[in-house]
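# Structure here, sequence nowhere to be found:
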């Protein structure tokens, strides 16, 4: 593409005695215009365009659009973005590795060397989503949970072990090591990336996409990154651009300092509430202001982590002295640190005091005004001040149809063991409570009982100040003689082994253990629903009393039903507050005023009495040493003896196991030749489903539990898997047979071909029978009949779920005809060889009176041009209608993917030199 009159931008800089080449933004500005007030995030995108200016699909207009963004603070231009690397977790990473393995099998079938198929960009996969809290509250919990995890996931782990040794540019962090985002922050992230190119060392911004929404955490280190779906991630790892619109950028100005007793968690919950209220979905958020000078990097990462919760694509913090301090603390090489400083200052990517870029919108927060907070009961943006928690829970009960009583019950909730409550404003009738006998202890379980108290999730376990605060609070509580309530399931799941090291060095792990917060695993647990079962008497009491109980967790997600199916209210809180609520035992208690319990002398103990001071926390944080990071990350890719003992063949091509219910060879490349066949028109297709407006990828993609009577459930039972061992769709993403059976199977999807039916059903038109969408698709396939889906506005909204497109393709759908598309799902459909078509303006399924019984033909697919028109003929009882539909293949790259049958086919042929 043309880069007319753009001067050479390749420059050199020196750092720690090494010469680096880089594409200079100031040099580019001489031709494109001043970029001093361009947001840092857009400067990084500009450098990305500049560096790949000689590649297909990028021209000067893309770069000029980024510079001109300063005039209107918005743009409608779509660009191709090539991140430096890709991050995966095991749930979302397994299908990506399955596709790579399948590509190798296809290459071998074509007579080429399979080892030619490798990621072109560095890929790190961290196994962190599979550990569950089956055991808790004792010193053996960690080992017990790891043993169960390895047994439960052996098939998947064998496959990933094979991938670890088979692929170049692909590393696996074994289970029991940490959470991908914390490992990324503490070890993988470099702030500035380098590679050898044409005999010189090229330096450029460290950027990434990840297959987990909280990839944004790395923005705290000045690394631009965000979460994407599997197809986009696979495209990135195989050297293809991620298609994106130049975003709006919202500036968030931070001033002041946090007050005594206020934590980074309180800050992030406040920021989340503010940004969600303002509306930043699909936008970049960039933090600026002189308050950053006093904001530790761990606090920045806490805020960046929750970008999905406030709705932004990312929450970015620029590089400054604090970035270098954190890199030094976490054991990064001094030469790397010197490069980061030199590069960012040369490129205008270094935060300078008083600098205020141009933004699409701005917000401001004086951090001294932040107060102690939680968020809940089911959305992370619903912040509740600590003193308002009793009223917040009372509202939950009121909304749930319960009737609050007067203060006649005051003092009862916390009377066990001689403790007395003071000032409880709301409580509930006795019949809402249940008598429980657990391990010889008899007590009454009341509404608001905290049945789960979990220090968990990357958001907070990456932050030494809040983790040490939790340990110090536990120490003070232990000294006072306070104990955790017997109905509370406690757990500690740090994001890396470094946390264990510094909690031990600070002398507080024993105190946490004494209150039941033993180590249960290193990974995502409670936050993603891996909280494990509650003790059976507790579950029985909740069920029989229909009790509204609570979890308190230091996570980032608290959606209804996510943490545990029996826990109706879930509250996000800082780690020290998690400990405090384990002591209190009930969210109805006002921790700002009421005693947590009584000491050994019968005197009331309040939260204020045991809350550590900032000075005490700072002293404890001094125990965090660089040597801890260097020790724990020295062999981060090695794994323990059990991981190493997993036997896998040292083959370049995976040996598929036909009996596996977790990993299967997908049929994407069956019959694929060296050259793409001419795209055939669609002749008299049947309609598989006719859907309304705002159908989301959650409606389309398989997710959640597998029902025994569903097509996927029947498939598993036919192979000897009992319903109790089904696991979830998420854990079986490497088996296309299960995933295609779960596509369009959501219990809330509405197919307009059926009156009043909710769920994944359709009508097989030739026979008139109602059946599961999967079953109908297979019957059509046997009959040799192509399929289409017809829909309304905003088809494919929501998260970028790759199986929403993969499943559509495997069911035999050739085209989706809708009124409009969500951008990412539209791109994913093309990436799987499914053509997205848009109704002409003014025409819809309703204006045409469609019932779903029609036959649909599409002509002109072999002669498509980006943004062109195609002829769609619809035959029905009322006659024949011909439309000129808009083809939503918008770019030349997308058209190439479609003509090859999908992006993976295009890349495969390119790798063997036939594309």
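Cool, got the structure. What you see is a predicted model; the values in this text were computed from it and never measured. Residues are numbered from 1 along each chain as shown.

# Only C-alpha atoms from now on, for both contacts and neighbour counts.
Fine.

# Return the distance of stretch 440-447 from the chain's centre.
Chain-centre distance of stretch 440-447: 37 Å, with Cα atoms, centre = their mean, to the nearest Å.

# For the residue lying closest to residue 336 once chain neighbours are set aside, give its distance to residue 467.
Setting aside the residues directly before and after it, residue 336 is nearest to residue 190 in space (Cα to Cα, 6 or more residues apart in numbering), at 7.5 Å. Residue 190 sits 24 Å away from residue 467, going by Cα to Cα, to the nearest Å.

# Same check on residue 535?
Residue 535 sits 27 Å away from residue 467, going by Cα to Cα.

# now residue 401
When residue 401 is compared with residue 467 (using Cα to Cα), they lie 38 Å apart.

# residue contacts, the residue nearest the centre of the chain?
The structure's the chain has its C-alpha centroid closest to residue 213; by Cα atoms, centre = their mean the separation is 2.3 Å. Residues in contact with residue 213, defined by Cα atoms under 8 Å, 6 or more residues apart in numbering, are 226-228, 308.

# And for residue 276, nearest residue in space, chain neighbours not counted?
Distances taken as Cα to Cα, 6+ apart put residue 310 closest to residue 276, at 4.7 Å, once the chain neighbours are dropped.

# ranges for the strands of the stretch 301-450 of the chain?
Using DSSP state E, counting those that start in this stretch, the strands of the stretch 301-450 of the chain run over 314-316, 361-366, 373-375, 383-385, 434-438, 441-445, 450-455.

# Give the other helices and strands that the second one contacts.
Spelled out, it's strand 361-366. Other helices and strands packing on strand 361-366, by 3 or more Cα pairs under 8 Å, 6 or more residues apart in numbering; DSSP states H and E, are strand 249-255.

# next structured bit after the strand it packs on?
Note on strand 249-255: by DSSP states H and E, the next helix or strand toward the C-terminus is helix 264-278.

# another structure for you, compare them:
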């Protein structure tokens, strides 16, 4: 059939390239739309097929001012981005789909991603050797051979799949440097580049004027197979930047400053679009660094429209002059090009927030959450208050008499001392800073000046430099600062996620013993953006996010309890005090170094690295079969059970369910989905031991995401899981019928054997944090059929629904405590036979107290109490649920 919007087709480049031109709608509403919404409108017009995308969707987007936050619209991105930890289960699912359709007599080669998909292998690196990066890379290839063989098979067997091998760069960095197009060319049509990705840093791409955001593995599979992303037409907050940037302020400081403003503005689930004269002061790398953190203030995207700065950036990359001219001509033709100095071009926004860039000062974030910002000048005082405060997001509750304790220990034959606030991990991680060389160069120049001043880093501190891309090493070497990093102990340990995902090598035993002996609040400082308690190392309780130069500074100081203005970083051998201000490089010095040595060479280096690694890694043998030859002995790749029955799952009522877990607030995906190393006493370890693997061969949960047996056993295996059934944190729960304490997986397995469905009770912000498909797949395979929480992270709610787990939400002001639930009740959730989107339903939830130890003498009282029904209500999406809570108490409970 003829395309319903064929009359909008226009041409550029002497009529040789076509495009859909929304301006030919001649609708005055188009010029008032935020540019991010214009990108969505173009994609909806181009993909209008009458099935997934309809003409009414186009009209809803065009009528954005009236339909924002109301209409549900589809969005078909130009491509999908996968990192290997979330990519491998997606590809395993596709391989299993081929098996399933083959059993039904259908050609398995028909199962392919419809949307172009890039998979970047970047999360498998582990730090076995803290000083020899080549050995770490060799271990990565040996340890992950099965996975690499599978990835190579995927690149050969599936159409539209491109696999980027390990040791090239982190996923979001490769996306920025290698995959980003700004515009796409396909079948003679030009259109805006856009992407959804399974990496939390996908939003960095918005800094280049490319619309993109993070989704879960389940959603990404749907997009790969041709279905659009469905979302409520978002509100768009205009963020107006004014003022001038302080010369000492890094892009990280600007990021954290903007994060603070936007978090306070309450913009969860909204688009943010930047405009105003201050935007022109930000380079393209600055913009991508700012856009990176938008998940931290719960926005969907932070969008910087294309302007002259964007073109200047791509002129220094691999874009030819001809391509740049085509890009500019097209973007201007559809009014997706901005001049920030011309306020007449400003669109209409849902609301406008003004931020003065001159107000930004250096900050760090911690000690447990990225939103808890501390001005560097206040750091010493703030850490002291953290010691005083009760245990919580900011407190450790250390008694006054124990705050001054110092524990001596020997390391390499020399005596040192540890105290509260001592730095034991210092990681310069460039994964979120690669796109902004100025930040890493500042750290390198700081290291150079520190070495020249005679300063050192104590040898027991676990220092590391983990570039997210080989180009970082290249420009640090070219600019001459890499040797100074090395002299301070910050040697390159490899390319890929390391400290951020808990892959830090163990601390020296003497350090660990000293921390335990003094019950010390030891600290880690890193320049990543993930630092939840216990993530870096079990014994490191306080972790701070800081810019790379501040990581180096705190490592030299050896403590976070320092006032840089009043106290020296160290003392030279001649007895001279050296302050931070003495070695901090000027903004002009950094920019000059960047222009002279970095920008012109980084993209050439990346292309060369990509070519070498493709040849080296993918010189691995793999099958040429259409269906994947599963190895029943493999502990890495296993065909999951999701496709054992090819039928549409229907929501079913839940009868007499038990609560597997009774959780509190802020349960993150780190608590739910397995990540990091596999503990030797865990259920996953028991499984691997049964397969005759030694602990040295366990690898990490991330590397084994292609094995559902490991991942299900690792679900809720976090040592920081706070289950209210238990008296202390850990991966344990109460098996209610027997009263026994056991591993969460073992309890779930026992419930399933007995045919008892499961639910989970939780508090606020359930499922916040990184996007991971196993946060839904794992509970589903455990037998969980519903999660009842005060609130959910939106993406996680979608993942639960995608796996057939009901996200039930209490009404505002209500929770398990206000409803007097203790988690030991039996739950029955009744659903009608048919459901439709946004249908308002009254669903009955009967939570009746069950006790296995009722005193016979109290039976009459017990039954009379059961007759007292106290009606309470909470909600599932838009569905109203009614609890009948039969509250009983006896002497044994």
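Cool, the structure landed. In this text, all values refer to a predicted model and were calculated from it rather than measured experimentally.

# Looking at residue 401 and residue 467 of the first structure, which is more packed in?
Neighbours around residue 401 of the first structure and residue 467, counted as other Cα atoms under 10 Å, are more numerous at residue 467. The numbers are 25 against 9.

# Under the alignment, what does the more buried one map to in the second structure?
Here residue 467 of the first structure is matched to residue 440 in the second structure, going by TM-score structural alignment.

# mind checking which helix or strand that match is in?
Using DSSP H and E, residue 440 of the second structure sits in helix 437-452.

# Which part of the first structure matches the helix or strand just after that helix?
On the C-terminal side of helix 437-452 of the second structure, the closest following helix or strand by DSSP H and E is strand 462-466. Aligned by TM-score structural alignment, strand 462-466 of the second structure falls on residues 489-493 of the first structure.

# Buried residues in that stretch, which are they?
For stretch 489-493 of the first structure, the buried set under the neighbour-count rule, 16 or more other Cα atoms under 10 Å, comprises 489-493.

# Please enumerate residues in contact with it?
Contact with stretch 489-493 of the first structure is made by 133, 136-137, 451-457, 461, 516-525, 534, 582, as judged by Cα under 8 Å, 6+ apart.

# circling back to that earlier point, what's the closest non-adjacent residue to the match of residue 467 of the first structure?
That would be residue 548: by Cα to Cα, 6+ apart, it lies 6.2 Å from residue 440 of the second structure.

# go on, residue 283 of the second structure?
Using Cα to Cα, 6+ apart, the nearest residue to residue 283 of the second structure is residue 309, at 6.5 Å.

# quick one: contacts for the equivalent of that neighbour over in the first structure?
Using TM-score structural alignment, the partner of residue 309 of the second structure in the first structure is residue 322. Residue 322 of the first structure makes contact with 293, 296-297, according to Cα under 8 Å, 6+ apart.

# one step back: measure the residue opposite the residue nearest to residue 336 of the first structure in the second structure once aligned to residue 305 of the second structure for me?
Residue 190 of the first structure maps onto residue 181 in the second structure, with residues paired by TM-score structural alignment. Counting by Cα to Cα, the separation of residue 181 of the second structure from residue 305 of the second structure is 14 Å.

# same check, this time on residue 861 of the second structure
Counting by Cα to Cα, the gap from residue 861 of the second structure to residue 305 of the second structure is 69 Å.

# Compare those two and say which is more crowded by neighbours.
residue 305 (23 against 13).

# Apart from its neighbours in sequence, what residue is nearest residue 39 of the second structure?
Sequence neighbours aside, residue 192 is the residue nearest to residue 39 of the second structure in space, at 6.8 Å (criterion: Cα to Cα, 6+ apart).

# Contact partners for the counterpart of the one you found in the first structure?
In the first structure, the residue matched to residue 192 of the second structure (TM-score structural alignment) is residue 205. Residue 205 of the first structure makes contacts with 44, 84, 191-193, 223, as judged by Cα under 8 Å, 6+ apart.

# Could you point out which of the residues you listed is nearest to residue 72 of the first structure?
Distance to residue 72 of the first structure, by Cα to Cα, is smallest for residue 44 among these, at 18.9 Å.

# For the closest one, what is the enclosing helix or strand?
If you go by DSSP H and E, residue 44 of the first structure is part of helix 40-51.

# can you list the residues that contact that helix?
Applying Cα under 8 Å, 6+ apart, the external contacts of helix 40-51 of the first structure come out as 23-25, 35, 58, 62-63, 66-67, 80-83, 204-205, 224, 284, 286, 316, 318, 349.

# Likewise for stretch 777-785 of the first structure?
Residues from elsewhere that reach stretch 777-785 of the first structure (Cα under 8 Å, 6+ apart): 684-686, 688, 786-787, 811-812.

# ok, back up a step: what's around the counterpart of the residue nearest to residue 440 of the second structure in the first structure, how many residues?
Alignment note (TM-score structural alignment): residue 548 of the second structure maps to residue 575 of the first structure. For residue 575 of the first structure, the neighbour count with other Cα under 10 Å is 30.

# Contacts only, for residue 575 of the first structure.
By Cα under 8 Å, 6+ apart, the neighbours of residue 575 of the first structure are 455, 460, 466-467, 469-470, 553-554.

# Pull the most distant pair out of the residues you listed.
Greatest spatial distance among the contacts of residue 575 of the first structure (Cα to Cα): 469 and 553, at 15.0 Å.

# Out of the contacts of stretch 489-493 of the first structure, which sit inside helices?
Using DSSP state H, the members of these that fall in helices are 461, 582.

# show me what contacts residue 897 of the first structure?
Contacts for residue 897 of the first structure (Cα under 8 Å, 6+ apart) come out as 830-831, 833, 903, 905-906.

# repeat for residue 586 of the first structure
Contacts of residue 586 of the first structure by Cα under 8 Å, 6+ apart are 413, 447-450, 550.

# how about it, what's its match in the second structure?
Per TM-score structural alignment, residue 586 of the first structure is aligned with residue 559.

# Find the nearest non-adjacent residue to its match, please.
Here the residue nearest residue 559 of the second structure, using Cα to Cα, 6+ apart, is residue 422, at 4.3 Å.

# Now check the first structure for the residue matching that neighbour.
In the first structure, the residue matched to residue 422 of the second structure (TM-score structural alignment) is residue 449.

# Relative to residue 483 of the first structure, how far out is that match?
Look at residue 449 of the first structure and residue 483 of the first structure: by Cα to Cα, they are 15 Å apart.

# measure residue 355 of the second structure to residue 528 of the second structure for me?
For residue 355 of the second structure, the distance to residue 528 of the second structure - Cα to Cα - is 24 Å.

# Those two: which is more packed in?
residue 528 (22 against 19).

# give the contact list for the more buried one.
Listed by Cα under 8 Å, 6+ apart, the contact partners of residue 528 of the second structure are 428-432, 500, 545-546.
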